[in-house]
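# got a sequence here, can you model it:
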Amino acid sequence: MSVVVVGTLDTKGEEIAFARDVIEAQGVDVHVVDVGVMGDPEFAPDTAAEAVAEAGGTSLQSLREGGDRGEAMDAMGRGAAAIAERLHGEGTLEGILGLGGSGNTSVATTAMRALPVGVPKLMVSTMASGDVEPYVGFKDVTMMYSVADIEGLNQLSRRIIANAALATAGMVASDADVEVEEKPTIALTMFGVTTPCVQTAREYLEDRGYETIVFHATGSGGRAMESLVRQGVVDGVLDVTTTEWADELVGGVLNAGPDRLNAPGEMGIPHVVSVGALDMVNFGPPDSVPERFEDRTFHQHNPQVTLMRTTSEETAELGEILATKLNDASGPVAVYLPLKGVSMLDAEGEDFYDPDADEALFDAVRDALDSNIELIEMDAAVNDEEFALALARKMDEYMSEAPGEIVPDGT
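This is a model prediction of the structure:
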């Protein structure tokens, strides 16, 4: 059992030593990685700052002489990530803990994001009460707010650092006896407005003997899914909800970046795709919507989420993007079009019902999709049971035909 603790020993040595001692008192080994740049460490680490800088492609002397804090943090982040990956590969990193302000939060979480999902990752940070997306990304990084600055030990900091140290030690020392079955794994993408479709498809696939992982199409969800596809964790993707591309194109807050839809095709795994929730772009509260959209159609999903209807021009471009992405796939691909609506809000009588915008989307897919890719059009809405089952059955068919695929004995 071993925990890596990442910190700046030139400024936070006392606090890091305290965390180390708490962890070691639980019978867990500790490996301290020093990422301090400007001064000498307050105690000898297991991995020195010089080694971290070198792993980041530079030298500690260069960083000190350069005097650019941002450049130094970037380099130490790269180095810490490389060292964390190596220690994990050697079996000497079973969990990772970081302590610090904005600088070490950036460095330590860079190392954390380099590690596989499932490795315990805990960051005690002065930044944890704000926007943590830059630190967490799409990995399972736990952020703990330090309340006070991590500067000296006192009645408050001792308790918080001890809690973090005990939590990390507990995560690596405890055996949750989580059952892991060797089943082919299918990823599905879901939004609230496509939930019935995904639930029906998931239940069908699980009855057939597959394991399913559902990703919330919130930007980070799509990036997480594509990352796991590239890691080989996922064997097939049922991409019901491609809505993140609407945010990427129009400027919403839940975009997954321009590489969304790439990974399944790059890996050559089965990919069954639909156009779920491409009728909407996501923003925060109403006052967060940019003024340039003031004349658009909106739906208040909840006090924190405002949805905006995509236009015919936007859906046409989205259809072309989707088709162009899928044309490059090296594995089996099928595209399903629900001609009666792409979300709960796109049904007749609902706020986003717009047949012209939907038809622009469908026409663009029809025109841009290569003829060797299966295109199935159904006179159904995305959440209709018949549509969901058609998607699931196609996924099962592709999985059964995939070379070297472990396919369960379905019932």
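
# going forward, measure contacts and count neighbours with C-alpha atoms only.
Noted.

# all strands for the stretch 201-350 of the chain, in order.
Assignment of strands within the stretch 201-350 of the chain using DSSP state E, counting those that start in this stretch yields the ranges 211-216, 236-239, 271-273, 280-283, 298-302, 305-309, 333-338.

# which elements pack onto the fourth one?
Right, strand 280-283. Using 3 or more Cα pairs under 8 Å, 6 or more residues apart in numbering; DSSP states H and E as the contact criterion, the secondary-structure elements in contact with strand 280-283 are helix 244-250, strand 305-309.

# name the single longest helix found in the protein.
Residue-count comparison of every helix in the chain, with assignments taken from DSSP state H, identifies helix 69-90 as the longest.

# packing partners for it?
With contacts taken as 3+ Cα pairs under 8 Å, 6+ apart, helix 69-90 sits against helix 49-55, helix 102-113.

# now render these as a markdown table, adding distance to residue 272.
Formatted as a markdown table, these follow (distance: least, Cα to Cα, whole Å):
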| stretch | distance to residue 272 |
| --- | --- |
| helix 49-55 | 41 |
| helix 102-113 | 29 |
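
# circling back to that earlier point, possible to save the helices and strands packed on strand 280-283 as JSON lines with mean neighbour count and distance to residue 109?
As requested, the helices and strands packed on strand 280-283 are arranged in JSON lines below (neighbours: other Cα atoms under 10 Å; distance: least, Cα to Cα, whole Å):
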{"stretch": "helix 244-250", "mean neighbour count": "23", "distance to residue 109": "25"}
{"stretch": "strand 305-309", "mean neighbour count": "21", "distance to residue 109": "28"}
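
# one step back: just the strands of the stretch 201-350 of the chain: most buried one?
strand 236-239 (a mean of 27; mean count of other Cα atoms under 10 Å).

# helices or strands up against that one?
Packed against strand 236-239 by the contact rule (3+ Cα pairs under 8 Å, 6+ apart) you find strand 185-190, strand 271-273, helix 385-401.

# and this one, please, so the two structures can be compared:
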Amino acid sequence: MKRIYVVGTADTKGEELDYLAAQIAALGAAPVRVDVGTTPAGIAVEISAAEVARHGADTTQAELASGDRGRAVAAMADAFSRFITTRNDIAGIIGIGGGGGTSIVTAGMRELPLGLPKTMVSTLASGDVSPYVGVSDIIMVPSITDLAGLNRISRVVLSNAAQAIAGMAAKPARIEDGRPAIGLTMFGVTTPCVTAISEQLRDRYDCLVFHATGTGGRTMEKLADSGMLDGVIDITTTEICDLLFGGVLAAGEDRLDAIARTRLPYVGSAGALDMVNFWAPETVPVRYRERLFYQHNSNVTLMRTTANECCQIGQWIGRKLSACEGPVHFLIPEKGVSALDIEGGAFFDPEADAALFDAIETSLKPAPNRRIERLPLHINDPEFAQAAVAAFLAIAKQ
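I've put the predicted structure just below:
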């Protein structure tokens, strides 16, 4: 039987955990209370903190007994993230917590598949929740008052959260589209290309387009790792620029690693590798103040990558793709990599582009399943989109 996991620190949030579990049970669902506290529980639970901790690293018990709260919280977060992936009876998961509890519970939630209902009632939910949500689909609910005993506000918040998680668990979403799914990456400056590719493939594939904002690329690769994608058309690899040169829309160091792990058919390109993203002009690091910029809007400032930076970007991409054993086809648009990198455009720089393309070519280790193709086209030319579609259909058959 599938159950709803109700997770929190039973040493400090026992009253709230009991109340939340009771609300879920009253709705006809089956709650199971999980303690992730670092000191003895104040209520009875179905799954103890000791059981959770047993799934941690060899040092977990020592960290929990260290007397250092930060080390104990980190150890329990690691243990819970390992524990939760061993469970096969989760219909949904709901957590409650302050700073420590939110860190512990969401660490486990992020390990669960996308689509499985996840709700976190937190004192931190009205601030920047990106460290807790990551690229998962966790629903963050502000607790309004602190979780320090029940009151007229917290009862309402917890009751509403119980109804939300029970409803989602009772009627899980169904994916009825029978087409295989592919992930595509897009930026405003590569929109014509990616839109054309999607239109040409939509009859055969469910095209999931991700905005290449750092989070977009990480989300796409999480789906790849989760077995929810059948291929990737990574036209817009711009997140790598921000990673290497301090931009605000950076990929993680593991960008492209999911392609290597899953061996999915991969068509890539150099979309928007001519730019690093910053917020408003005053946020640009001092070391870059004399560079070439384009004001995308009042809150986004784009910086043109230099030939030297493009060389580093190309080497990074070549090294990553050399680790891929699945089919890889990388397309180089010789007439420009974005809407700004075009003759007469603000970022048109053939020398920088040449450095980028040469670095990719020389860094990618030759293999029968890895191919680089230069095209005398701009990335937004209709013919480039057609070439990307043809390349993907060819390797998808392998």
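
# now the TM-score, please.
Scored by TM-score structural alignment, normalised by the length of the second structure, the superposition of the two chains gives a TM-score of 0.93; 395 aligned residues with a Cα RMSD of 1.9 Å.

# now tabulate the helices and strands packed on strand 280-283 of the first structure in a markdown table and tack on distance to residue 5 of the first structure.
A markdown table is the format used below for these (distance: least, Cα to Cα, whole Å):
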| stretch | distance to residue 5 of the first structure |
| --- | --- |
| helix 244-250 | 35 |
| strand 305-309 | 37 |
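
# wait, which of those is closest to residue 195 of the first structure?
Closest approach to residue 195 of the first structure among these is made by helix 244-250 (15.5 Å; Cα to Cα).

# in the second structure, what range does that closest one match?
Per the alignment by TM-score structural alignment, helix 244-250 of the first structure matches residues 239-245 in the second structure.

# most tightly packed of the helices and strands packed on helix 69-90 of the first structure?
Each of those was given a mean neighbour count from mean count of other Cα under 10 Å, and the largest, a mean of 24, is that of helix 102-113.

# check the offset of that helix from the chain's centre.
Relative to the chain's own centre, helix 102-113 of the first structure is displaced by 17 Å; criterion: Cα atoms, centre = their mean, to the nearest Å.

# following element in sequence after it, please.
Using DSSP states H and E, the helix or strand that follows helix 102-113 of the first structure in sequence is strand 121-125.

# for that following strand, enumerate the helices and strands it packs against.
Using 3+ Cα pairs under 8 Å, 6+ apart as the contact definition, the elements that strand 121-125 of the first structure packs against are strand 95-100, helix 102-113, strand 142-145, helix 155-173.

# the second one vs strand 95-100, what angle?
Put plainly, it is helix 102-113 of the first structure. 170 degrees (axes from the mean of the first three to the mean of the last three Cα atoms, to 10 degrees).

# helix 102-113 of the first structure vs the second structure, average offset?
When the second structure is superposed, helix 102-113 of the first structure averages 0.4 Å from its matched positions, counting by mean Cα distance after the TM-score superposition for the first structure.

# residues in the second structure matched by that helix, start to end?
For helix 102-113 of the first structure, the aligned range in the second structure is residues 99-110, judged by TM-score structural alignment.

# OK, contacts around the equivalent of residue 234 of the first structure over in the second structure?
Residue pairing (TM-score structural alignment): residue 234 of the first structure is matched to residue 229 of the second structure. With Cα atoms under 8 Å, 6 or more residues apart in numbering as the criterion, the residues that contact residue 229 of the second structure are 180-183, 223.

# mind giving me the PyMOL select for the residues you listed, buried ones only?
Here is the PyMOL command that selects the buried residues among these (16 or more other Cα atoms under 10 Å):
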select buried, resi 181+182+183+223
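
# return the residues in contact with the aligned residue in the first structure for residue 321 of the second structure.
Using TM-score structural alignment, the partner of residue 321 of the second structure in the first structure is residue 326. When the contact criterion is Cα under 8 Å, 6+ apart, the partners of residue 326 of the first structure are 261-262, 265, 333, 369.

# looking at the second structure, which of these hold up?
Retained contacts for those in the second structure, judged by both residues aligned by TM-score structural alignment, their matches' Cα atoms under 8 Å, are 261, 265, 333, 369.

# including distance to residue 59 of the first structure, could those go into a markdown table?
A markdown table is the format used below for these (distance: Cα to Cα, whole Å):
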| residue | distance to residue 59 of the first structure |
| --- | --- |
| 261 | 38 |
| 265 | 39 |
| 333 | 47 |
| 369 | 50 |
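
# just give me the closest of the residues you listed to residue 317 of the first structure.
Nearest to residue 317 of the first structure among these: residue 369, at 12.9 Å, using Cα to Cα.

# that older thread, quick one: which of the contacts of residue 326 of the first structure is most hemmed in?
Neighbour counts for the contacts of residue 326 of the first structure were taken using other Cα atoms under 10 Å; the highest belongs to residue 261, with 26 neighbours.
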